[in-house]
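1. With the sequence up front, the predicted model follows.
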Amino acid sequence: MIRHIVAEGIGTAFLLAIVVGSGIMGERLSGGNEAIALLGNSIATGAGLIVLIHVFSPISGAHFNPVVTLAFAFHREVAPRTAGFYIAAQCIGAVLGVWTAHAMFAEPLIQLSYKVRAGPAQGFSEMIATFGLIGTIFGMRRSRPEQTPAAIGLYITAAYWFTASTSFANPAVTIARSLSNSFSGIAPTSVSLFLAGQISGAVAAVIFFRWLFADSGCPEGQASL
């Protein structure tokens, strides 16, 4: 159990270091071109996710995301007590990952973001992004479990671009990114909107995909994000 919890914490920390670090790097190198910065941020995040899932999936399942853990708990594949430890480790790891990125780029460790991401479209985008993420995970476990890491990485890369919110799709990521006043940050005042979208998207996905895949086997496989 300890190894599983540590794997979730470390994996989520690396995920946030990738998200925030690549955002800082992209912003510094893009010369003010936000499209180029977002391209670098999205490619790094998707590629990093694939690697992290391959590394940590055999240990903890590589959830790195509270709503993913809760989705597995709903399906009784993760015990409630284990889910609680996983979520705590994910949130702690996410904050440590942000601080690690700040340290690598000689930024102040303790920050608050001023980047407001407000409005119904942002919350709706997070609902769609999270719905798609949960669907990707459970759909791939059913059909091609060995391809789950690549599918999740590719989905997140795409969702950076087709959602107005750039697809946080993760409560731990959202909370941690409010502690970085960088390209990938989110103002604390916007966090509740994102969390509401993510939770509602996850609930809708669990209900819908459980119905959709009810008559077909869903072999044990990898999770993520």
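-> Perfect, thanks for sending it.
2. use CA for all of it now, contacts and neighbours both
-> Will do.
3. Quick check: residue 110 touching residue 101?
-> No: Residue 110 is beyond contact range of residue 101, at 11.4 Å (criterion: C-alpha atoms under 8 Å).
4. in the helix or strand that contains residue 47, what counts as buried?
-> Using DSSP states H and E, residue 47 falls within helix 34-60. By 16 or more other C-alpha atoms under 10 Å, the buried positions in helix 34-60 come out as 37-50, 52-54, 56-57, 60.
5. Check whether residue 186 sits in a helix, strand or coil.
-> coil (DSSP: H, G, I helix; E, B strand; the rest coil).
6. In contact with the nearest residue to residue 29 once chain neighbours are set aside, which residues?
-> Spatial nearest neighbour of residue 29, excluding adjacent residues (C-alpha to C-alpha, 6 or more residues apart in numbering): residue 37 at 7.7 Å. Residue 37 is in contact with 23, 25, 26, 27, 29, 30, counting by C-alpha atoms under 8 Å, 6 or more residues apart in numbering.
7. Please compare the first structure with the one that follows:
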Amino acid sequence: MTKISLQRRLAAELLGTALLLAVVIGSGVMAERLSGGNVALALLANTLATVGGLYVLIEVFGPVSGAHFNPAVSAVMAWRGELSRSALLPYLLAQLIGAVLGAWLAHAMFELPLAQFSTKLRAGQGQWIAEGVATFGLLLVILRAPAGRAAAMVAAYIGAAYWFTASTSFANPAAVVGRMFSDSFAGIAPASAPAFIVAELLGAILALGVDRWFSASAPDTSAP
């Protein structure tokens, strides 16, 4: 099996994250323009585009870089030894840069100003709990998905979490950063971003702990 260079894996993470943010933000812009003010319809359209895009991107880039597109995922994989510690920081930088580029790409496609900041405040205890729950569930799905089924399960979970969480399930610190740079349907104000990221990281840590607990061997009580 050919070993893929770090440079190519980083390119995959940057490109994949950029395309993911372009899907999320671009579909939000299109949905808002076409929904006639019906927010539920706009969210449904945004959800369907995200589910489809996320599934395809994981399938395409998974064999190259693991298709993390998410600093919380990369951090957990580094903790588990599935990503080298030396590659963690480059992965995070590639994801963050890709997220911002993806926001700019969405703006360019819809002829919006490239440089902008979101004014959409997303704050409050319910929002923070929702982000913790969304990220906890995402990481638990990733860690426990049967071989070959992660892409479909992750996409399906995110689609569901768009609707059952109060925050519409960012579940990704890179997505938070990218969406700060878009004053659109999918945006988040910079003032709201730090609490979202903290909640997401706490959710990821909890998922790692639960996965380890589920995977722990039961003590052998059969011996006399």
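-> Yep, it's here. Not measured: the values here are computed from a predicted model.
8. and the residue nearest to residue 29 of the first structure, what pairs with it in the second structure?
-> Here residue 37 of the first structure is matched to residue 42 in the second structure, going by TM-score structural alignment.
9. Over to residue 167 of the first structure?
-> Under the alignment (TM-score structural alignment), residue 167 of the first structure maps onto residue 169 of the second structure.
10. Also residue 112 of the first structure?
-> Using TM-score structural alignment, residue 112 of the first structure sits opposite residue 117 in the second structure.
11. In the first structure, what stretch matches stretch 8-28 of the second structure?
-> Matched against the first structure by TM-score structural alignment, stretch 8-28 of the second structure falls on residues 3-23.
12. Only the buried residues of the matching stretch, if you could.
-> By 16+ other C-alpha under 10 Å, the buried positions in stretch 3-23 of the first structure come out as 4-23.
13. What of stretch 116-134 of the first structure?
-> 117-118, 122-134.
14. Contacts made by that stretch with the rest, please.
-> Contacts of stretch 116-134 of the first structure (C-alpha under 8 Å, 6+ apart): 68, 71, 152, 155-156, 159, 163-165, 167-170, 186-187, 189-190, 193-194, 196-202, 204-206.
15. Just confirm residue 20 of the second structure contacts residue 58, I think it does.
-> No: counting by C-alpha under 8 Å, residue 20 of the second structure does not reach residue 58; the two are 9.8 Å apart.
16. To what extent does stretch 96-104 of the second structure diverge from the first structure after superposition?
-> Stretch 96-104 of the second structure differs from its equivalent in the first structure by a mean of 0.3 Å after superposition (mean C-alpha distance after the TM-score superposition for the first structure).
17. And the contacts of that stretch?
-> 13-22, 25, 114-115, 174-175, 177-179, 181-182.
18. swap the cut-off to 6 Å and go again
-> 14, 17, 18, 19, 21, 22, 114, 174, 178 (C-alpha atoms under 6 Å, 6 or more residues apart in numbering).
19. what's the fifth one in contact with, if anything?
-> Each residue near residue 21 of the second structure by C-alpha under 6 Å, 6+ apart is listed here: 99, 102, 103.
20. Same question for the third one.
-> By C-alpha under 6 Å, 6+ apart, residue 18 of the second structure lies in contact with 98, 99, 101, 102.
21. How about it: what's its closest non-neighbour residue?
-> Nearest to residue 18 of the second structure is residue 102, by C-alpha to C-alpha, 6+ apart, at 3.8 Å.
22. In which helix or strand does the aligned residue in the first structure for that neighbour reside?
-> Correspondence of residue 102 of the second structure to the first structure, assessed by TM-score structural alignment: residue 97. Element membership for residue 97 of the first structure, per DSSP H and E: helix 80-104.
23. buried sites along that helix?
-> So helix 80-104 of the first structure, judged by 16+ other C-alpha under 10 Å, has buried residues 83-102.
24. what's the counterpart of residue 128 of the first structure in the second structure?
-> Per TM-score structural alignment, residue 128 of the first structure is aligned with residue 133.
25. And that match, how far from residue 199 of the second structure?
-> According to C-alpha to C-alpha, to the nearest Å, residue 133 of the second structure and residue 199 of the second structure sit 9 Å apart.
26. residues near residue 215 of the first structure, how many?
-> Residue 215 of the first structure: 8 surrounding residues under other C-alpha atoms under 10 Å.
27. sec struct for it, please.
-> coil.
28. ok, it - contacts?
-> Neighbours of residue 215 of the first structure in contact, by C-alpha under 6 Å, 6+ apart: none.
29. So residue 115 of the second structure versus residue 108 of the second structure, what's the distance?
-> 10 Å.
30. Now do the shared contacts for these two.
-> Contacts common to residue 115 of the second structure and residue 108, judged by C-alpha under 6 Å, 6+ apart, are absent.
31. The first structure: helices as residue ranges?
-> 2-29, 34-60, 66-74, 80-104, 120-143, 148-162, 171-177, 188-212 (DSSP state H).
32. neighbours around the aligned residue in the second structure for residue 207 of the first structure, how many?
-> When the second structure is aligned by TM-score structural alignment, residue 207 of the first structure is paired with residue 209. Residues contacting residue 209 of the second structure under the criterion other C-alpha under 10 Å number 13.
33. What of residue 73 of the second structure?
-> Neighbours of residue 73 of the second structure (other C-alpha under 10 Å): 24.
34. Now do the residue nearest to the spatial centre of the second structure against residue 137 of the second structure, distance only.
-> The centroid of the second structure falls nearest to residue 172 when counting by C-alpha atoms, centre = their mean (3.7 Å). Going from residue 172 of the second structure to residue 137 of the second structure by C-alpha to C-alpha gives 12 Å.
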